[in-house]
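Colleague: any chance you could fold what I've pasted below:
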Amino acid sequence: MSDLPKLTIAAARDALRKGEVTSVELTEACLAAIDGAEALGAFVHRTPELALERARAADERLKAGGAPDLCGIPLGIKDLFCTEGVPSQAASRILEGFRPEYESTVTAQLRDAGAVMLGKLNMDEFAMGSSNETSVYGPVVNPWKVDDRQLTPGGSSGGSAAAVAADLCLGATGTDTGGSIRQPAAFTGIAGLKPTYGRCSRWGIVAFASSLDQAGPMAKDVRDCAILLKAMAGHDPKDSTSADLPVPDFEAALTGDIRGKTIGIPREYRMDGMPEEIEALWAEGRQMLEDAGARIVDISLPHTKYALPTYYVIAPAEASSNLARYDGVRYGHRAKLAQGDGIVDMYEKTRAEGFGAEVKRRVMVGTYVLSAGFYDAYYNRARKVRALIKKDFDDAFAEGVDAILTPATPSAAFGLGEMAEADPVQMYLNDVFTVTVNLAGLPGISVPAGVDRAGLPLGLQLIGRPWEEADLLSTAYALERAAGFVSKPRKWW
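Modeller: Next up, the predicted model:
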């Protein structure tokens, strides 16, 4: 098989501009790689005809000169993004057969930049999950394998992470509500960036928790994330939470010069029972940044311990509200009704059949915390704690901290089925290092930085100031260069 899908976006862009390869050749190589990777379960709706049509158009545009950076680059799109005429199911049975008549703003911007959509990528149902096991399509399998187990690629953007790590596409879109870009990126040895809330439009992305959801890039390295983010970001009048701010040239900001920068190490992220390998990697990351010229300071984020319970009140509350629209009336799955059934029966049967167990669990939790007797006790209190968590970060940045270094995950990838059968709370603990970033609306990036003793990838997370993704990416670039992570999964699929 061709080695073309192994190219980074930056390398492919340069090769396309020099005429060393065409977008059609690159796209055909990726489509062949996808055809040979059924065992991973990453792509769930393939669009080969559309991909080749866009690739031919990209080649014409490249010949004319002056094409954007992403022109001709084959990408995978998470199934949460609505794509015109292409199934967009959010990995749920309740949206079976739904083909939107419109395109999400983010995917429209990528299309207009000349990017080639290879198809839609698997994910946890409605983005609710940390292991990609709640999908109606079945689980995604991590391309990394060290024993006879099948490992999770993380969630909810597990299909995006697996596809990039396995060289099925050059980059992918993800969404991050509580770590759904950064955790899968860490589990699969790729880079994943969650931008500041409002940097990328949410219009046309199936909503999970509207005050937390944010689209972002997943790619083979930090430079590719910067290239992708430039095309994905920007103000959108159709999204009232989209920020009307100029989009910088993120790639041009990648100097990797962090001399004089101040990096904070939060003492509250030293969790009881943290694996020694994660602790050691964190210490190595701290040393790498110090060697690159940064000043390392210990900081306190005192409300961190309340982050998970706060998140698991706010996110389900918003989910129960957002998912009320899936009722079998206008689109998607509708249950078969018995004679005499009324509209309430239709709602109940449709939702019972259409939603999976984890989605039902969160809808019920969310409905409970929003109910009349519990609204103040749970939801309002969680909102107040969220404000305190944000203030912790604001205070750290006000004291001169430029970025914060933490682990990305509390472990390396675990086996499929190992946590799903256990207490759901155990699965929720996977988000322990990531949810604070969503609650505070900050940008965060996971950078592959090492492997555990079994040979599985581990990531480090950098958290930046709001709207300063360019600065954050440059710091991440310095960390990436220092870590020198070049491991790839051995092909077994």
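
Colleague: alpha carbons only for contacts and neighbour counts from here, please
Modeller: Will do.

Colleague: show me what the strand or helix carrying residue 313 is packed against.
Modeller: Using DSSP states H and E, residue 313 sits in helix 307-322. Under the contact definition 3 or more Cα pairs under 8 Å, 6 or more residues apart in numbering; DSSP states H and E, helix 307-322 sits against helix 357-370, helix 381-398, helix 435-440.

Colleague: could those helices go into a markdown table alongside mean neighbour count and distance to residue 455?
Modeller: As requested, those are exported to a markdown table (neighbours: other Cα atoms under 10 Å; distance: least, Cα to Cα, whole Å):
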| stretch | mean neighbour count | distance to residue 455 |
| --- | --- | --- |
| helix 357-370 | 19 | 31 |
| helix 381-398 | 18 | 34 |
| helix 435-440 | 25 | 26 |
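
Colleague: those: which one's closest to residue 202?
Modeller: helix 435-440 (14.4 Å; Cα to Cα).

Colleague: quick one: residues in contact with the closest one.
Modeller: Helix 435-440 is contacted by residues 176-179, 197, 212-213, 304, 307-308, 311, 386-387, 389-390, 393, 443-444, 463 when judged by Cα atoms under 8 Å, 6 or more residues apart in numbering.

Colleague: whichever helix or strand comes after that helix: how far from the chain's middle?
Modeller: Counting by DSSP H and E, the next helix or strand C-terminal to helix 435-440 is strand 444-451. Centroid separation for strand 444-451 versus its chain: 14 Å, with Cα atoms, centre = their mean, to the nearest Å.

Colleague: neighbours around the spatially closest residue to residue 100 that is not a sequence neighbour, how many?
Modeller: Excluding the flanking residues, the one nearest residue 100 by Cα to Cα, 6 or more residues apart in numbering is residue 84, at 5.1 Å. Residues near residue 84, counting by other Cα atoms under 10 Å, number 15.

Colleague: quick one: residues contacting residue 84.
Modeller: By Cα under 8 Å, 6+ apart, residue 84 lies in contact with 99, 100, 101, 102, 103.

Colleague: residues in contact with the spatially most central residue of the chain?
Modeller: Nearest residue to the geometric centre of the chain (Cα atoms, centre = their mean): residue 181, 2.2 Å. When contacts are counted by Cα under 8 Å, 6+ apart, residue 181 is found next to 155, 156, 157, 174, 175, 192, 193, 194, 216, 217, 218.

Colleague: also this sequence, please, to line up against the first:
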Amino acid sequence: MSANSWTIAAARAALRKGDISAVDLTMSCLTAIDAADGLNAFVHKTPDIALDQARAADARIAAGGAPSLCGIPLGIKDLFATKGVPTQAASNILKGFKPEYESTVTTKLFGDGAVMLGKLNMDEFAMGSSNESACYGPVVSPWKVDSRQLTPGGSSGGSAAAVAADLCLAATGTDTGGSIRQPAAFTGIVGIKPTYGRVSRWGIVAFASSLDQAGPMTKSVRDAAIFLGSMAGHDPKDSTSADLAVPDFEAALTGDIRGKKIGIPREYRLDGIPAEIDALWQKGIEMMRDAGAEIVDISLPHTKYALPAYYVVAPAEASSNLARYDGVRYGHRATLAQGDGITEMYEKTRAEGFGAEVQRRVMVGTYVLSAGFYDAYYNRARKVRALIKRDFELAFAAGIDAILTPATPSSAFGLGEMASADPVEMYLNDVFTVTVNLAGLPGVSVPVGLDAKGLPLGLQLIGKPWEEGDLLNHAYVLERAAGFVSKPAKWW
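Modeller: All right, here's what the predicted structure looks like:
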């Protein structure tokens, strides 16, 4: 078993015992990355930075008392600002942009001795569920069951593919409507979206500021707990960051959920849900019951309004956030004709720089914020959002400890299969995940089984705000009961 296929926990133990050096572990990953160009997961490789960080990590481990992530090679999603390294958010409009500063998340990771292998592909500005809107071209899932190339999900598709293919030990992702949990489910890995405000958003390219949240994508629940402990924490540079102590998430993994109440929302039993997803959900319910949890049917009555509300709020915030990309101060600027003024510069730069999906969402967002439509759409969506949040608050107030749902409405689909269809078809991929972002709650996707074609399927657990430790413990129980160990067979 090559070192790049290890979990963070296994690598941490090997590094501490001196069985391997951080440099050798990093080289194992760099070799795997170079052999996996066909997956298109890593789009900016940083081998020199990685080896410098690995050498520093070895010295720190030798001195004793190094943090858990010291010497662990990671992939970083392309919207985390990394000083002197391209940060494009997979968009042509940011081509050539190299920040002069480091995001809070990467600052914390590097402070704990983590190693950056490079930047990972994603949907442009994190808008998408299939990683097909990137300026770098689509990511290919390492899972292959027929002649098709499959999507790894999105927007954190590069992160999911890289972790599933053992190109890195773990990766950062971001989740605005399911962009950590859906790709994790599609590729058979663990992904957690923390409570809104648990992880700083400073230095992360914004999509929808009231929904975006960064989190870890890992090979196990224990790894997610270790990684989240390093990413989380208060940041005065982010006004929405919570000033709360970060508990020891790994220590919360007791594996004991006896007497806990697991809610099963009846509104998530959708018409037309594939029998395999329903059967998997039922299997998950039995696993939790066998572990001593009490299963409780609950109602989240406003669930059916979640997708429409999300696709008003998110594009509205996107149209506001993306107004800064205009060709004036940084990023791409279009070549102008004689006599062109500032308006033509804005129009041509954005037409050239933004892809079709980003243009679509900016136009929708600008429309719902415009005079005459603001109350009809945006204000109404904000009210619906408050009702969705209240549904969850009432469930938790009634004693529910965690909520179990499917993570996705299907297993991974083929690249190109949905792109030509109605965009709303693609948006339906987020049907089980967007409620969690609208309510600001923590949610985790855990791989639980394979479908008839041999592709991974995941279940989602939703937790109380700020109770990521408790949520991860429920996920740990589900992970152990499911015993999911399948890996994609190497074909790339």
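
Colleague: what comes up buried for stretch 172-180 of structure 2?
Modeller: Within stretch 172-180 of structure 2, the residues scored as buried using 16 or more other Cα atoms under 10 Å are 172, 173, 174, 175, 176, 177, 178, 179, 180.

Colleague: what's the answer for stretch 219-238 of structure 1, then?
Modeller: For stretch 219-238 of structure 1, a neighbour-count test (16+ other Cα under 10 Å) marks 219-236 as buried.

Colleague: quick one: end-to-end length of that stretch, please.
Modeller: With Cα to Cα, to the nearest Å applied, stretch 219-238 of structure 1 spans 27 Å between its terminal residues.

Colleague: now do stretch 398-410 of structure 1
Modeller: This stretch, stretch 398-410 of structure 1, spans 28 Å end to end (Cα to Cα).

Colleague: which residues in structure 1 form strands?
Modeller: Under the criterion DSSP state E, structure 1 contains strands at 43-46, 74-78, 116-121, 171-175, 191-194, 215-219, 262-266, 295-299, 403-407, 444-451, 457-464.

Colleague: please identify the most buried of those strands.
Modeller: Ranked by mean neighbour count under mean count of other Cα atoms under 10 Å, these are led by strand 191-194, which reaches a mean of 34.

Colleague: how far away from the center of its chain is that strand?
Modeller: The answer for strand 191-194 of structure 1 is 7 Å, by Cα atoms, centre = their mean.

Colleague: other SSEs contacting that strand?
Modeller: Using 3+ Cα pairs under 8 Å, 6+ apart: strand 191-194 of structure 1 touches helix 182-188, strand 215-219, helix 222-232, strand 444-451.

Colleague: adding distance to residue 362 of structure 1, write these out as a markdown table.
Modeller: Converted to a markdown table, those look like this (distance: least, Cα to Cα, whole Å):
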| stretch | distance to residue 362 of structure 1 |
| --- | --- |
| helix 182-188 | 20 |
| strand 215-219 | 21 |
| helix 222-232 | 29 |
| strand 444-451 | 25 |
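
Colleague: which one of those lies closest to residue 150 of structure 1?
Modeller: Residue 150 of structure 1 lies closest to helix 182-188 among those, at 12.9 Å (Cα to Cα).

Colleague: that closest one vs structure 2, average distance?
Modeller: Here the mean offset of helix 182-188 of structure 1 against structure 2 after fitting is 0.1 Å, by mean Cα distance after the TM-score superposition for structure 1.

Colleague: show me what that helix is in contact with.
Modeller: 130, 142-144, 152-158, 161-162, 165, 176, 191-194, 218, 408-409, 412-413, 431, 434, 444-448, 456-461.

Colleague: the spatially closest residue to residue 227 of structure 2 that is not a sequence neighbour and residue 488 of structure 2: what is the separation?
Modeller: Distances taken as Cα to Cα, 6+ apart put residue 216 closest to residue 227 of structure 2, at 6.2 Å, once the chain neighbours are dropped. Distance of residue 216 of structure 2 to residue 488 of structure 2, given as Cα to Cα: 20 Å.

Colleague: residue 299 of structure 2: how many residues sit nearby?
Modeller: Using other Cα under 10 Å, residue 299 of structure 2 has 17 other residues around it.

Colleague: whoops, I mixed them up, residue 87 of structure 2
Modeller: Counted with other Cα under 10 Å, the neighbours of residue 87 of structure 2 add up to 25.

Colleague: surely it and residue 97 touch.
Modeller: Yes - with contact defined as Cα atoms under 8 Å, residue 87 of structure 2 counts as touching residue 97 (6.1 Å).

Colleague: tell me the contacts of residue 161 of structure 1?
Modeller: Taking Cα under 8 Å, 6+ apart, we find residue 161 of structure 1 in contact with 153, 154, 172, 184, 185, 188, 190, 218.

Colleague: which among the helices and strands packed on helix 307-322 of structure 1 is found nearest to residue 71 of structure 1?
Modeller: helix 435-440 (30.9 Å).

Colleague: mean shift between that closest one and structure 2?
Modeller: Looks like 0.1 Å for helix 435-440 of structure 1 (mean Cα distance after the TM-score superposition for structure 1).

Colleague: read off where that helix ends up in structure 2.
Modeller: Aligning helix 435-440 of structure 1 against structure 2 (TM-score structural alignment) gives residues 434-439.

Colleague: same thing with stretch 383-403 of structure 1?
Modeller: So stretch 383-403 of structure 1 sits over residues 382-402 in structure 2, by TM-score structural alignment.

Colleague: distance between that stretch and the chain's centre?
Modeller: Relative to its chain's centre, stretch 382-402 of structure 2 lies at 23 Å (Cα atoms, centre = their mean).

Colleague: that's all I had, so thanks and see you.
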